[in-house]
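Visitor: Next come a sequence and a model predicted from it.
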Amino acid sequence: MTDEITQTAPADDPAVAFEELRRAVSLTRAAIEGLTAARERMPDYGETLGEMLGALKDADDRLSRIERSPAISLSPAAMAAEIVKASEAARAADQKQMHEVRDEMLRAIGRIDTMVDHGRAAHQQRRLIISTGVGAAAGAMLLMAILPGAVARSLPASWHVPEWMAARTIGLDQREAGEKMIATARRESTSRGR
């Protein structure tokens, strides 16, 4: 302890006193410069703090809206009743939409059935027309094979229609056709007689 007192005791020599003062000022100056340098090296948190302040304001606004919401003031039983009511309304809307879709599908199916029926009817009608045409053609051929002979036989004999038809069939006039028919008849009779 006595050493400390002797070391801190003022010296009579001004040069020693100035040297001690110079060391104290130098030490103080170094300390101040160190504090200033440390302060300059400190990061700027202003932008980050501003962002945090904005986020806190947004959170505060949201909390205020939640606190003003009528759902917060409801009891659990009332909240359950509101949920049931909302779900019934949603189901009713879904039911209505499902009925509308079902009705539209039934109408579309009806239109498709109608088109298929029209297609079938057209196909059946085409088959009926073809079969009727074939039947009519066959009937006309049969009628044309039978009717002229029946008509020719029903006409008066003085008209000589069968003879005329025979000549037309052979492709000669009546006289030549008659001669040819007589010659053919003679040959057949002679060949039968043998």
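Guide: Structure's in. What do you need? Numbering: from 1, shown residues only.

Visitor: make it CA atoms for all contacts and neighbour counts henceforth
Guide: Fine.

Visitor: for the chain, which helix is longest?
Guide: The residue-count maximum for a helix in the chain (DSSP state H) belongs to helix 76-154.

Visitor: Identify each buried residue in the helix or strand just after it, please.
Guide: Counting by DSSP states H and E, the next helix or strand C-terminal to helix 76-154 is helix 161-170. The neighbour-count check on helix 161-170 (16 or more other Cα atoms under 10 Å) flags 161-163, 166-167 as buried.

Visitor: tell me the two of these that are most distant?
Guide: Pairwise distances across those peak at 9.8 Å for V161 and A167 (criterion: Cα to Cα).

Visitor: and A177, how many residues sit next to it?
Guide: Residues lying near A177 (other Cα atoms under 10 Å) number 19.

Visitor: In this structure it contacts W164, no?
Guide: No: the pair A177 / W164 is not scored as a contact, 9.3 Å apart, by Cα atoms under 8 Å.

Visitor: who does the longest helix of the chain touch, helix- and strand-wise?
Guide: When contacts are defined as 3 or more Cα pairs under 8 Å, 6 or more residues apart in numbering; DSSP states H and E, helix 76-154 packs onto helix 161-170.

Visitor: Also compute the angle for the helix it packs on relative to helix 76-154, please.
Guide: Taking axes from the mean of the first three to the mean of the last three Cα atoms, to 10 degrees, one finds helix 161-170 and helix 76-154 inclined to each other by 110 degrees.

Visitor: Put this next to the previous one:
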Amino acid sequence: MMDEDNYRNNGRAGDDPQAAFEQLRGEVALVRLAVEGLARARESIEIPDYQPTLANTEKILLALTQRVDVIAKSPAMKLTPETMGERVNASVASATGELHNLVNSTRSDMSEAARELRGLIGTTRARWQQDRWLFWIGLGGVVLGILLYALLAGLIARAMPDSWQLPERMATRALAEPTLWDAGTHLMQRASPASWEGIVAAANLARDNRETIEACGAAAAKAKKTVRCTIEVKPANNDR
């Protein structure tokens, strides 16, 4: 403040060079003080930072611009009553065409299914007839095989060696008898019951008089001639 007062007092110095120099120095000091005061005042003022706000505002404006562009380019913004009518007519025509194609496709599928069903019925009928023919052919083959076996089995069995006893074994198996002897007795009983009874009676007579018959046979062999023997005969009801 003293420099400012000196400057004001020296303003009246007149034409004195020293006074003028002092006045100039006072003015320079005054300017320096003013500049320092402005610097201190600027440092004390807090200036807000608007950079984040400006960045957010820019982002919002960019998003709004993009949405407006999308809406402007949307086909709905270009629709008019005429174009909407044309699109409705085109949609109806397309739906009608698809329905017509669907009906034709369904009709074709039904026709194809009917043909397949007729073919299946025909195939089933032909297969049934074929199975019936196969059954009769198989049955005829079985009958023919039995006849051929009946005609040729005996010839083949008799052609085999006698030691094999193939005919006798076949007869035993056919009569369901356990042994050849049982099969023979079975055949004799069926062939002639009376003769079979005579054979049984003779067998029983020989069994009951076995010792007498053996002694008589020995005597005949010793005498070398026929001899008489006495045997016992049991009643017919006690022959077994």
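Guide: Sure thing, it's come through. Everything numeric in this text was worked out from a predicted model, so none of it was measured.

Visitor: Overlay the chains and give the TM-score.
Guide: After superposition, the two chains reach a TM-score of 0.44 (TM-score structural alignment, normalised by the length of the first structure), with 130 aligned residues with a Cα RMSD of 4.5 Å.

Visitor: on that earlier part again, can you list the buried residues of helix 161-170 of the first structure in a markdown table and add distance to A81 of the first structure?
Guide: Below are these laid out as a markdown table (distance: Cα to Cα, whole Å):
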| residue | distance to A81 of the first structure |
| --- | --- |
| V161 | 107 |
| P162 | 107 |
| E163 | 110 |
| A166 | 107 |
| A167 | 109 |
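
Visitor: which among the residues you listed gets closest to L49 of the first structure?
Guide: The shortest approach to L49 of the first structure among these belongs to A166, at 127.8 Å (Cα to Cα).

Visitor: Contact partners for that closest one?
Guide: Contacts for A166 of the first structure (Cα atoms under 8 Å, 6 or more residues apart in numbering) come out as A177.

Visitor: Give me the distance between it and G119 of the first structure.
Guide: 51 Å (Cα to Cα, to the nearest Å).

Visitor: Also G139 of the first structure?
Guide: To G119 of the first structure, G139 of the first structure is 30 Å away according to Cα to Cα.

Visitor: Where is the longest helix in the second structure?
Guide: helix 81-159.

Visitor: helices or strands up against it?
Guide: helix 166-175.

Visitor: Can you list the buried residues in the helix it packs on?
Guide: 166-169, 172.

Visitor: How about stretch 210-224 of the second structure?
Guide: 213, 216-217, 219.

Visitor: now, which of those residues lie within strands?
Guide: Among those, no member is found in strands (DSSP state E).

Visitor: Just put the residues you listed in JSON lines and tack on distance to I199 of the second structure.
Guide: Listed next are those as JSON lines, based on distance: Cα to Cα, whole Å:
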{"residue": "I213", "distance to I199 of the second structure": "17"}
{"residue": "C216", "distance to I199 of the second structure": "21"}
{"residue": "G217", "distance to I199 of the second structure": "21"}
{"residue": "A219", "distance to I199 of the second structure": "26"}
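
Visitor: Now flag whichever of the residues you listed is closest to I121 of the second structure.
Guide: Out of those, the member with the shortest distance to I121 of the second structure (by Cα to Cα) is I213, at 85.9 Å.

Visitor: Now do the contacts for G178 of the first structure.
Guide: A167.

Visitor: Please identify the helix or strand for it.
Guide: Secondary structure (DSSP H and E) places G178 of the first structure in helix 174-193.

Visitor: Mind listing what's buried along that helix?
Guide: By neighbour count with 16+ other Cα under 10 Å, helix 174-193 of the first structure contains the buried residues 174, 177-178.

Visitor: Next: stretch 199-208 of the second structure.
Guide: Buried residues in stretch 199-208 of the second structure (16+ other Cα under 10 Å): 204-206, 208.

Visitor: Just those residues: which are in strands?
Guide: Using DSSP E, none of those sit in strands.

Visitor: Identify those among those that sit within helices.
Guide: Assigned to helices by DSSP H, the following of those qualify: 204-206, 208.

Visitor: Kindly present those as a markdown table, with separate columns for distance to S108 of the second structure.
Guide: A markdown table is the format used below for those (distance: Cα to Cα, whole Å):
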| residue | distance to S108 of the second structure |
| --- | --- |
| N204 | 95 |
| L205 | 98 |
| A206 | 98 |
| D208 | 100 |
